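Engineer: Here's a sequence, model it:
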Amino acid sequence: MWRALAFLALLAIAAFGAVWIADRPGTVTIVWNGYEVATSLAIALVGVLVVAIVVGFIWAIVRGIITLPENLVRGSRERRRAKGFTALSRGMVAVGSGDPLAARRHAGDAERLLGSEPLALLLKAQAAQISGDREAAERAFQRMANDPETRVLGLRGLFVEARRREDEPAARAYATEAARLAPSVTWANEAVLEAQCADGDWSGALETVERRASLGLIEKATARRQRAVLLTGSAQLLEAGEPDAATDRALKAVKLAPELVPAAVIAGRLLTRRGDLRKGAKIVEAAWKANPHPDLAKVYLSLRTGDSVRDRLARAETLAKLSSWHPEARLALAQAAYEARAFGQAREALQPLLADRPTVRACLMMARIEEAEHGAGSGRAREWLARAAHAPRDPLWIADGIASETWAPVSPISGRLDAFVWKAPTELLAGPAAPHAEDEAEGAPRRDPVAIAPAHVPAPEPARAPGPNPAPAPTPAPAAGAAPMPTPTSMPQGPLPTAQAEGKSSEAKPSDTKPSDTKPVAGKPADAKPSTPEAGWVPGKPGDGPIAAGSAIPVVLPAPRPDDPGASPEEAEAKARRFG
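Structural biologist: Down below sits the predicted model:
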């Protein structure tokens, strides 16, 4: 729009000038070297314009010839740079997708085309990292650290590599240098804070937190919480040797974070030792309202050393009212009532906790109450102890998967500040059910795979007519010269399942065993052969006498599955040789 208006304005000015010159005619005379040229003003202006255009063209040609080598070099450089950035882009994509071969190839192209470009060095370092070449990665990061423009980035890479090879002094040195060069770098400040907490340098850690808060790297609420945690850790360290300094820091921590349980516990304990019971009780009550905790209850119940058990019970009731009968308050009240021998009140306090999956502390508390009332060996006490072995665990201080009964300002695994959280540990999943669990639960008889029967017992009676409990089918008469079939005595009482009994009745036949395969045994005719389940005995029926000395013991194999085609004649013969 504006360009069109400008063009029209210039065109109007040119037309106005042409009209003005045409209205004022004149003559232009040029005398040079004895020659005189006379022409009108308009033609002279046109001639001047043409000469200017020709001179311009000539100058452009001459200038192009002069600058041709430089232009060729510049074009080549730009093409290489374009190819280098293309390789750099593809290399970054390869690094992000986890392709080490493509990343190394594109990193080499980028370094060859771009030279010491910071992004090319970064790509080379990242390609070496995903390829597992730590030495090449460190060399690339060291080159970046030597360049003032990429020094902080190189220090970050060297810091990561030092952490991977577990070189904490080197990692700490890189982080400290990066924090000095760029105070607003988040990772360097966090690493420095972590190192100061690991060394117990609480004063230096406080300065780091205040610097981060002043730079706006963390929120004000987070900064207050971290300062309170650091002051609590310092007070915890000084509590035994310097109680006055520990009290001062604990009170500062309580002022910054009244809900911080460890700070309230230390402040209440130290104020109690100093004799300031009212202030200590006020601090503990404020923390108890926000986070009921057994350590707070312990400090609150023992504010005065010489109090009776009734006084402790009264303070436990106060805690219960302050927290609207929180489970921790009920446990504290039950403990105080137990110590006061008020077992009925202790049971009443624990009753709501026993309705649905009581925890280990609740079960152990009930076991102590039962032992106090009915003796250590009472059945109820043993029952509660058994329930405690499988009850859900009570809350603990947990940080990075580590459960602890005591609080700490930093995690022992990651070194993270304010990592411990009061919560219940994760319950383990139940293991697989035991074999035959469903059958045993329903009362089904156990299936023994092998039944051993004695020899030389009278033949069984003929089968009776079927009644309410049908008996086995009548058995055919034994062959001439065959010994009577013994009745098993090792099987449990009761009939086997129908499928198993049917399988056993059809497993072995007289035709499966050859007379020549039978081995004579002392006390038995030489032509006798072992009987089969079809001879008339029923598994599960008690025997009529003891096993005779030197008698053969037949074995009944387990019933085959319904989809089992049965044993071949060779397998049956082998079984007869093995067990007959």
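Engineer: can we go C-alpha only for contacts and neighbour counts from here?
Structural biologist: Fine.
Engineer: tell me which residues of stretch 174-193 are tucked away?
Structural biologist: 174-179, 184-185, 188-193 (16 or more other CA atoms under 10 Å).
Engineer: Including secondary structure and distance to Ala399, could those go into TSV?
Structural biologist: Output for the buried residues of stretch 174-193, formatted as TSV (DSSP: H, G, I helix; E, B strand; the rest coil; distance: CA to CA, whole Å):
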residue	secondary structure	distance to Ala399
Tyr174	helix	27
Ala175	helix	24
Thr176	helix	26
Glu177	helix	29
Ala178	helix	28
Ala179	helix	27
Ser184	coil	28
Val185	coil	26
Ala188	helix	23
Asn189	helix	21
Glu190	helix	18
Ala191	helix	18
Val192	helix	20
Leu193	helix	18
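Engineer: what about the residue nearest to Leu322 when sequence neighbours are not counted, helix or strand, and which?
Structural biologist: Distance criterion CA to CA, 6 or more residues apart in numbering; nearest residue to Leu322, sequence neighbours excluded, is Lys289 at 6.3 Å. Element membership of Lys289, judged by DSSP states H and E, is helix 277-290.
Engineer: Next secondary structure element downstream of that helix?
Structural biologist: Counting by DSSP H and E, the next helix or strand C-terminal to helix 277-290 is helix 294-301.
Engineer: just the buried residues of stretch 174-193 now: which is nearest Trp2?
Structural biologist: Nearest to Trp2 among the buried residues of stretch 174-193: Ser184, at 46.3 Å, using CA to CA.
Engineer: can you pull out the strands in the protein?
Structural biologist: All strands of the chain, identified by DSSP state E, fall at 27-32, 35-40, 396-399, 402-404, 421-423, 451-452, 555-556.
Engineer: Name the residues that touch the fifth one?
Structural biologist: Just to be clear, that refers to strand 421-423. By CA atoms under 8 Å, 6 or more residues apart in numbering, the surrounding residues in contact with strand 421-423 are 395-399.
Engineer: one more to put side by side:
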Amino acid sequence: MLRAFGFAIIALIVLGAVWYVALLPGHITIDFGSYAATASTPIAILLLAILVLILILFVGIIRALLRTPARVAARRNLSRRNNADAASLRALSAMAAGDDRTAANHARIAQRQAPDAPLTLYVAGETARRTGDHATADRHFAALARHKDAGFLGWRGLVNHRTQAGGDAAALAEAEAQTRQAAVAYPNSVWLRDQRVQLAFNQNRYADAARLATDPPARAALAIMASRTAEGERMAIDWAREAVRAAPSLAPAHLSLYAAHERAGHLWRAKRALVAGWKAAPHPDLAAAYLTSINLPLDRARAAQKLASANPGHPESEALLARTAKAADLAGEAQRHEARAMAAAGSAWVCAACDTKHADWQANCRKCGTIGSLGWVKPPPDPTTVLLPSPQPAA
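Structural biologist: The predicted model follows:
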């Protein structure tokens, strides 16, 4: 309703203006040398308006003609960019499927279409890295790092490539410098923090890695290594305590605190650390450290009873009592504890990320490299083991 009313008002104004012009009196004469043109005032105004419209239309045509090359070039560039993006997406899909050869072919197509596009630079760098062309990978990632919006992808590619292409000191130092550049582009990146942790770990800078780590198991593992490699006794104790705080159920953390106190000459505190460790996380290594200075089998059995009292009934406590009783020729006592220790049989250090079994604890998994992933558990069953059905009694 309001639109119709507004349109009617505008129409009345236009009609009034036309009516006013049509009623204007007089004539207008224009001389062209020996020629003269005379028209009434309304006709002259109408002709002038038409002339102005023709002039505007002419200027518009000229401008359109002048802009045509730029528009054609823009459409061509857009088409090439779309083709490059499509080829880049196909390259990413091929990389996800593990087909590096097909990914490299699509990356080359994307480079021909739009060599400076961020997505093109990324897939070109990734395919070059996967195929072992390190110089080309570095060149593409460096170009991507200079991009205003996608610079972090370039720095990430450079860091990944540098750490995976070689692990020498120079490569690690260069990767460390590149992580600082990446922090400028994206300072709150979780990946960047984890990468700095891994780089510090690879360079044996365990204290720096522990300060950066936020995951408690990883921080505990790094703190243990920092305690073992600390130059001062006070620093070794502080890092061992940090490991216990981060992972109180990790036996090596308590062992590191025991070793740090023993190194400083705090023998009573060292023993107390082992008892606290047994109470929180019983493990044969804790018992071995606790009994290391006791030689007589019967004395070892008595000391084992004292240690086991910190966590009575635990399978590891029962296994410890069974071992020491058997060594002291206490057959009945050993048999009684062996029956209760079955739950601890077969435990090992197993990676929580890939289920790899390790003979001893270490800060990272030797297979997948995950820091702080080892736990004292029973290994999962081997998936290759075939379980045969039980024989059925004859009918």
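Engineer: Quantify their similarity with the TM-score.
Structural biologist: Once superposed, the chains reach a TM-score of 0.72 (TM-score structural alignment, normalised by the length of structure 2), with 369 aligned residues with a CA RMSD of 4.3 Å.
Engineer: returning to that earlier point: would you mind checking the contacts of strand 421-423 of structure 1 for buried ones?
Structural biologist: 395-399.
Engineer: In CSV, list these along with distance to Lys124 of structure 1.
Structural biologist: As requested, those are exported to CSV (distance: CA to CA, whole Å):
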residue, distance to Lys124 of structure 1
Pro395, 48
Leu396, 46
Trp397, 44
Ile398, 40
Ala399, 37
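Engineer: Kindly check the end-to-end length of stretch 397-409 of structure 1 for me.
Structural biologist: In terms of CA to CA, to the nearest Å, the two terminal residues of stretch 397-409 of structure 1 are separated by 11 Å.
Engineer: Just the buried residues of it, please?
Structural biologist: Using 16+ other CA under 10 Å as the test for burial, stretch 397-409 of structure 1 gives 397-399, 403, 407-409.
Engineer: gap between the aligned residue in structure 2 for Ala205 of structure 1 and Arg162 of structure 2?
Structural biologist: Ala205 of structure 1 maps onto Ala209 in structure 2, with residues paired by TM-score structural alignment. To Arg162 of structure 2, Ala209 of structure 2 is 19 Å away according to CA to CA.
Engineer: and those two? which has more neighbours close in?
Structural biologist: Neighbours were counted for Ala209 of structure 2 and for Arg162 using other CA atoms under 10 Å; Ala209 has more, 27 against 23.
Engineer: residues in contact with that one?
Structural biologist: Going by CA under 8 Å, 6+ apart, Ala209 of structure 2 touches 196-198, 200-201, 222.
Engineer: Could you rerun that using 7 Å?
Structural biologist: 197, 200-201, 222 (CA atoms under 7 Å, 6 or more residues apart in numbering).
Engineer: Need the nearest residue in space to the counterpart of Gln196 of structure 1 in structure 2, chain neighbours excluded.
Structural biologist: Alignment note: Gln196 of structure 1 maps to Ala200 in structure 2; criterion TM-score structural alignment. In space, and not counting its chain neighbours, Ala200 of structure 2 is closest to Ala209: 5.2 Å by CA to CA, 6+ apart.
Engineer: For burial, what's the neighbour tally of the alignment partner in structure 2 of Glu328 of structure 1?
Structural biologist: Counting by TM-score structural alignment, Glu328 of structure 1 lines up with Glu316 in structure 2. Number of residues near Glu316 of structure 2 (other CA under 10 Å) recorded here: 25.
Engineer: pretty sure Glu316 of structure 2 is touching His283, no?
Structural biologist: Yes - counting by CA atoms under 7 Å, Glu316 of structure 2 does reach His283; the two are 6.5 Å apart.
Engineer: Just give me how far stretch 35-46 of structure 2 sits from the chain centre.
Structural biologist: Here the centre of stretch 35-46 of structure 2 is set off from its chain's centre by 79 Å, with CA atoms, centre = their mean, to the nearest Å.
Engineer: Which positions in it come out as buried?
Structural biologist: Across stretch 35-46 of structure 2, burial judged by 16+ other CA under 10 Å covers 41-42, 44.
Engineer: quick one, which of the strands of structure 1 is nearest to Val73 of structure 1?
Structural biologist: strand 27-32 (46.7 Å).
Engineer: packing partners for the closest one?
Structural biologist: On a contact count with 3 or more CA pairs under 7 Å, 6 or more residues apart in numbering; DSSP states H and E, strand 27-32 of structure 1 meets strand 35-40, helix 41-66.
Engineer: export those to CSV and tack on distance to Thr498 of structure 1?
Structural biologist: Formatted as CSV, these follow (distance: least, CA to CA, whole Å):
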stretch, distance to Thr498 of structure 1
strand 35-40, 135
helix 41-66, 108
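Engineer: Can you report how many residues neighbour Pro25 of structure 2?
Structural biologist: For Pro25 of structure 2, the count of nearby residues is 9 (other CA under 10 Å).
Engineer: mind listing what the closest residue to it other than its chain neighbours touches?
Structural biologist: Leaving aside its sequence neighbours, Pro25 of structure 2 sits nearest to Thr41 (CA to CA, 6+ apart; 6.6 Å). Applying CA under 7 Å, 6+ apart to Thr41 of structure 2 gives the contacts 24-28.
Engineer: can you put these in JSON lines and add distance to Leu65 of structure 2?
Structural biologist: Shown next, in JSON lines, are the contacts of Thr41 of structure 2 (distance: CA to CA, whole Å):
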{"residue": "Leu24", "distance to Leu65 of structure 2": "40"}
{"residue": "Pro25", "distance to Leu65 of structure 2": "43"}
{"residue": "Gly26", "distance to Leu65 of structure 2": "42"}
{"residue": "His27", "distance to Leu65 of structure 2": "40"}
{"residue": "Ile28", "distance to Leu65 of structure 2": "37"}
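Engineer: wait, which of the buried residues of stretch 397-409 of structure 1 is closest to Glu571 of structure 1?
Structural biologist: Nearest to Glu571 of structure 1 among these: Ala403, at 59.9 Å, using CA to CA.
Engineer: now for that closest one: what does it line up with in structure 2?
Structural biologist: Matched by TM-score structural alignment, Ala403 of structure 1 corresponds to His358 in structure 2.
Engineer: Contacts only, for Arg241 of structure 2.
Structural biologist: Leu257.
Engineer: Can you tell me how far it is from Gly277 of structure 2?
Structural biologist: 12 Å.
Engineer: Could you do Ala169 of structure 2 as well?
Structural biologist: Ala169 of structure 2 is 37 Å from Gly277 of structure 2, by CA to CA.
Engineer: Settle it for me: which of the two has more neighbours?
Structural biologist: Legend: neighbour count by other CA under 10 Å for Ala169 of structure 2 and Gly277, higher for Gly277 (27 against 11).
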